[in-house]
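K.L.:
Turn this into a model:
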Amino acid sequence: MMGLPEGWVVDTPGITRPAALKALGNGVVRQQAAAALRLLWDRMPTEARLPATATSTSVAA
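P.N.:
Below is the predicted model of the structure:
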């Protein structure tokens, strides 16, 4: 339902059902986060984008 593999939370040993539901309730739905990032990326001016291969260590300060 949230894009997680079946049993991802509820089959975790030692976690109660209420605790599992609380953990899921505090999570960001991965598909929604990915859609939001794509939307924001498309709205960002091309000159403001870093190359896809850039990392935080390769960006000059």
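K.L.:
hey, let's count contacts and neighbours off CA atoms from now on
P.N.:
Will do.
K.L.:
Could you measure from the residue nearest in space to the middle of the chain over to Ile15?
P.N.:
Closest residue to the average C-alpha location of the chain: Arg30 at 4.7 Å, with Cα atoms, centre = their mean. Here Arg30 is placed at a distance of 22 Å from Ile15 (Cα to Cα, to the nearest Å).
K.L.:
Show me the helices in this structure, by range?
P.N.:
17-25, 30-43 (DSSP state H).
K.L.:
Could you dump those into a markdown table with distance to Val9 added?
P.N.:
Shown next, in a markdown table, are the helices of the chain (distance: least, Cα to Cα, whole Å):
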| stretch | distance to Val9 |
| --- | --- |
| helix 17-25 | 6 |
| helix 30-43 | 15 |
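K.L.:
Would you do the same for the sequence below? I want to compare the two.
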Amino acid sequence: MGLDPQWVTDPALALPRTGALRVLGNGVVPQQAAAALRLLLCPHRWAVPA
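P.N.:
Now for the predicted structure:
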């Protein structure tokens, strides 16, 4: 998913497997979110032709 190693599996977090899966379940892939924001914020994409 592009997250740092041990994002939810770090022993210091003490998350059970079900908890780790729940945290990741509704996660957004950071690279996908960045691409979506670039597309949405591009002024040329939303320019109305004259």
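K.L.:
Touching, the residue nearest to the centre of structure 1 and Leu24? I think so.
P.N.:
No - taking contacts as Cα atoms under 8 Å, Arg30 of structure 1 lies outside contact range of Leu24: 11.6 Å.
K.L.:
picking that back up, can you tell which of the helices of structure 1 is closest to Leu4 of structure 1?
P.N.:
helix 30-43 (8.4 Å; Cα to Cα).
K.L.:
Distance-wise, check Pro16 of structure 2 relative to Gly2 of structure 2.
P.N.:
21 Å.
K.L.:
Between the two, which is the more surrounded one?
P.N.:
Applying other Cα atoms under 10 Å to Pro16 of structure 2 and Gly2 shows that Pro16 carries more neighbours, namely 12 against 9.
K.L.:
measure that one to Thr9 of structure 2 for me?
P.N.:
Applying Cα to Cα to Pro16 of structure 2 and Thr9 of structure 2 gives a distance of 9 Å.
K.L.:
residues contacting the nearest residue to the residue nearest to the centre of structure 1 once chain neighbours are set aside?
P.N.:
In space, Arg30 of structure 1 comes closest to Gly3 once its chain neighbours are excluded; the distance is 6.5 Å by Cα to Cα, 6 or more residues apart in numbering. When contacts are counted by Cα atoms under 8 Å, 6 or more residues apart in numbering, Gly3 of structure 1 touches Val29, Arg30, Gln31.
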